[in-house]
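S.K.: Predicted model and sequence follow; I will ask about them next.
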Amino acid sequence: MSTLHSPSAQVVRQAIDWSLRLRQPEVDPRLYEQCTQWRSAHADHEQAWQRVQTLSSDLNSTFDALPGAGQTFETLENSARQLSRRRTLKLLSGTVLLGSAGSWLARDYPAWNADFSTGIGQCQSYRLADGSQLQLNTDSVASLAGPGQLQLERGELLLDCTTPVSVAGRHGHFEAQAGRFVIRQEASRSRVSVLQGQLSIHGVGGPVTQVAAGQHYWVDTKGVQRLAELDMEAGAWAQGLIVTRNMRLADFLAELGRYRRGYLGCTDDIAGLRLSGVYRLADTDQLLAMLPKTLPVQLNYRTRWWITLQRQV
């Protein structure tokens, strides 16, 4: 269990500002000393500084591996130097993006102003004030909207509650008196799975739908649709697992790709191969290396961040 504590958005902006100033050519040596003083003034300053530096390093590594993206981060930096400070912060926070690799930057950049967030490959657990336990899956963002109210802004959550709670999402909002449920928000629809208790789905312009334990629904702007079954266990990720039931290889790789950076896919002739089993997410490279032992496939590494599975020769 992790205790929620992150630097404020203002402190993070200050860290970004210091980082940009120190990247300028011919930096005044006194600026380094001033930055050191700022970092040592408060523990939050140092935490924000380290996160910004880690992000910068990760972005350079990711962009280096992307075709045509070699100059993207450099372009981003150079453009930022020519903009006002306010626009620079927007640029680096992901609201303004440059180049074809912009979506990679948006995906990797942490949601500094959210109450709860996770990076790629990270799952996090939080204890809320009302005693509920919130778990966020990889690359997810949620915020408190009031007592017993959550806003799912991106990704997937699992909520275990003993008091009334509501979750607002892009495609509707969901209410439970008590229970355990998973909500996964995608671009065009959301998936709801009730593990215990009961949940009410309030769709956009439609009637309220009651969901019982063991049931799953898709929710979009057109309505609510019951799913007969899932090809993977809805809440297994909270235990660091993917549990599949006759799942297509292409769908499995798409799911696994949520937990790692870069491209992960397969050729069309093996996309329909099926997997059933329990797979640990702790090391996705090791997981991938095991696939040729159970399926007639081989891994083709274009780079560390660009992997294609093809039929075994």
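M.R.: Okay, I see it.

S.K.: From here on, just use CA atoms for contacts and neighbour counts.
M.R.: Will do.

S.K.: Helices along the chain, start to end?
M.R.: Assigned by DSSP state H, the chain shows helices spanning 9-22, 29-41, 43-64, 72-82, 85-93, 102-108, 249-256, 284-294.

S.K.: Same list (the ones you listed) but as JSON lines, adding distance to residue 274 and mean neighbour count.
M.R.: Shown next, in JSON lines, are the helices of the chain (distance: least, CA to CA, whole Å; neighbours: other CA atoms under 10 Å):
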{"stretch": "helix 9-22", "distance to residue 274": "45", "mean neighbour count": "18"}
{"stretch": "helix 29-41", "distance to residue 274": "52", "mean neighbour count": "13"}
{"stretch": "helix 43-64", "distance to residue 274": "30", "mean neighbour count": "17"}
{"stretch": "helix 72-82", "distance to residue 274": "38", "mean neighbour count": "16"}
{"stretch": "helix 85-93", "distance to residue 274": "40", "mean neighbour count": "16"}
{"stretch": "helix 102-108", "distance to residue 274": "29", "mean neighbour count": "17"}
{"stretch": "helix 249-256", "distance to residue 274": "6", "mean neighbour count": "18"}
{"stretch": "helix 284-294", "distance to residue 274": "10", "mean neighbour count": "13"}
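
S.K.: and here's the other structure:
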Amino acid sequence: MAPSSKAVKQAIHWMLRLRESGNDPVLAQQCERWRNTQHEHELAWQRVTSLQQDLDLRAIPGAGVALQTLETSQRSLHRRQALKLLGGAAMIGSASWLAKDLDTISAWTSDYATATGERRTVHLPDGSLLQLNTRTAVDLAFTEQQRMVRLKHGELMLTCSQTPYKGQPLLVQTRDALLEGFEGRFVVRQDPDCTRVSVSQGRVAIHHPGTGELQWMADGQNWRIDAVGAQRLAQVDMDAAAWADGLIVTRDMRLADFLAQVSRYRHGYLGCSDDIADLRLSGVFRLENPDQLLQLLPQTLPVQLRQRTRWWIRIERVA
């Protein structure tokens, strides 16, 4: 359940009052009582504090101004208007830094979401297991008529319950496809231009609109789905399910593609010069500290790290 715009604005109000008071203990108790009054209040508080942590308000110019602007607005803002205002104000001082993190704001209106570098496990009402990767947002629609997970952005792993649930199919909806999972496990990732599906166990069906036909994806297969259709991938350069164990496992992967994957788990800019983009990399890398992971690259490739700030890292060829 997503909190109402009223509850979100109240949570922002409490956050600002606490910051301005230096976390006064009496005010903190009053805020605690407000949070305990309704479940929606606590949910709104968690969403606002999660966004604050992800943006790191102390480090990003304009983010604090954004919250102040929301608080002092003289007219009631619809949630979408408020989010646009927050995004716009924060970007005044950090447009390039924040550009790829705007998806985080959609967490306010999602049933479940993760911030940058976060992974989360959710036990669904039917006994299925839903795991969310970094920067992911989903909505759930579990009713008497259907079981559906809507992937708004990011990546999920779904382990289907082995117990039948009222005869309802277990569906995953993305921008490009409607998928039906059967006994087993599969990964779904929403890329800017397509949906990627990797089946670890069991089988998954693609529902084709209009015709009602099903296209089957079997155990061990990887697929790419876009507006044109579904295509099975003969080879992949990364284990699609390894992130659930906190790993990136690559097989002859381009360095530029590897850095694009690592950048999903950290803030700021991460890239490489064009002359080393096609260098190949194979190995197992742990995700808990992406910046530490990058320190391993010069041990296996003829590259060096050039770091201007905590948020800006570029990989270049060794001179």
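M.R.: In hand now; what should we look at? In this text, all values refer to a predicted model and were calculated from it rather than measured experimentally.

S.K.: one step back: now distance to residue 214 of the first structure too, for the helices of the first structure, in CSV please.
M.R.: Converted to CSV, these look like this (distance: least, CA to CA, whole Å):
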stretch, distance to residue 214 of the first structure
helix 9-22, 39
helix 29-41, 50
helix 43-64, 39
helix 72-82, 46
helix 85-93, 39
helix 102-108, 31
helix 249-256, 21
helix 284-294, 28
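
S.K.: Determine which of those approaches residue 174 of the first structure most closely.
M.R.: The minimum distance between residue 174 of the first structure and these falls on helix 249-256, with 24.0 Å, by CA to CA.

S.K.: Onto which residues of the second structure does that closest one map?
M.R.: Mapping helix 249-256 of the first structure onto the second structure (TM-score structural alignment) gives residues 255-262.

S.K.: Run the chain-centre distance for that stretch.
M.R.: Centre-to-centre, stretch 255-262 of the second structure and its host chain are 17 Å apart (CA atoms, centre = their mean, to the nearest Å).

S.K.: With the first structure overlaid, how far apart is it on average?
M.R.: Here the mean offset of stretch 255-262 of the second structure against the first structure after fitting is 0.3 Å, by mean CA distance after the TM-score superposition for the first structure.

S.K.: Show me the contact partners of that stretch.
M.R.: Stretch 255-262 of the second structure is contacted from outside by 250, 270-272, 276-281, 290, using CA atoms under 8 Å, 6 or more residues apart in numbering.

S.K.: Out of the helices of the first structure, which is closest to residue 224 of the first structure?
M.R.: helix 249-256 (22.3 Å).

S.K.: Between helix 284-294 and that closest one, find me the angle.
M.R.: 160 degrees (axes from the mean of the first three to the mean of the last three CA atoms, to 10 degrees).

S.K.: Just give the closest residue to residue 160 of the second structure, not the sequence neighbours.
M.R.: Leaving aside its sequence neighbours, residue 160 of the second structure sits nearest to residue 128 (CA to CA, 6 or more residues apart in numbering; 4.8 Å).

S.K.: Please verify my assumption that the one you found contacts residue 159.
M.R.: Yes - look at residue 128 of the second structure against residue 159 with CA atoms under 8 Å: they come within range, at 5.7 Å.

S.K.: Tell me who's in contact with the residue mapped onto residue 221 of the second structure from the first structure.
M.R.: Taking TM-score structural alignment, residue 221 of the second structure has residue 215 as its aligned residue in the first structure. Applying CA under 8 Å, 6+ apart to residue 215 of the first structure gives the contacts 193-195, 226-229.

S.K.: just residue 103 of the second structure next, same as before
M.R.: 135, 153.

S.K.: Tell me which residue of the first structure matches up with it.
M.R.: Matched by TM-score structural alignment, residue 103 of the second structure corresponds to residue 107 in the first structure.

S.K.: now residue 205 of the second structure
M.R.: In the first structure, residue 205 of the second structure lands on residue 200 (TM-score structural alignment).

S.K.: Relative to residue 220 of the first structure, how far out is its match?
M.R.: For residue 200 of the first structure, the distance to residue 220 of the first structure equals 15 Å [CA to CA, to the nearest Å].

S.K.: Of these two, which one has the most company?
M.R.: residue 220 (20 against 16; other CA atoms under 10 Å).

S.K.: where's that one relative to residue 150 of the first structure, distance?
M.R.: Distance from residue 220 of the first structure to residue 150 of the first structure, by CA to CA: 19 Å.

S.K.: Now residue 306 of the first structure: closest residue in space that isn't a chain neighbour?
M.R.: Here the residue nearest residue 306 of the first structure, using CA to CA, 6+ apart, is residue 263, at 4.7 Å.

S.K.: Could you count how many residues lie near that neighbour?
M.R.: 18.

S.K.: what's the answer for residue 277 of the first structure, then?
M.R.: Neighbour number of residue 277 of the first structure under other CA under 10 Å is 11.

S.K.: check contacts around the residue nearest the centre of the second structure.
M.R.: Nearest to the mean C-alpha position of the second structure, by CA atoms, centre = their mean, lies residue 135 at 1.6 Å. Counting by CA under 8 Å, 6+ apart, residue 135 of the second structure touches 101, 103-104, 113-118, 153-155, 264.

S.K.: How about residue 281 of the first structure?
M.R.: 237, 240-242, 259, 287.

S.K.: Now list the buried members of those.
M.R.: 237, 242, 259 (16 or more other CA atoms under 10 Å).

S.K.: Which of these fall in strands?
M.R.: residue 242 (DSSP state E).

S.K.: What is the nearest of the buried ones among the contacts of residue 281 of the first structure to residue 19 of the first structure?
M.R.: Nearest member of these to residue 19 of the first structure, counting by CA to CA, is residue 259, at 28.0 Å.

S.K.: Surely that closest one and residue 118 touch.
M.R.: No - contact criterion CA under 8 Å: residue 259 of the first structure and residue 118 do not qualify, at 10.9 Å.

S.K.: what do the two both touch?
M.R.: With CA under 8 Å, 6+ apart as the test, residue 259 of the first structure and residue 118 both reach residue 138.

S.K.: Onto which residues of the second structure does stretch 292-299 of the first structure map?
M.R.: So stretch 292-299 of the first structure sits over residues 298-305 in the second structure, by TM-score structural alignment.

S.K.: Would you mind measuring the gap between the ends of the matching stretch?
M.R.: 8 Å.
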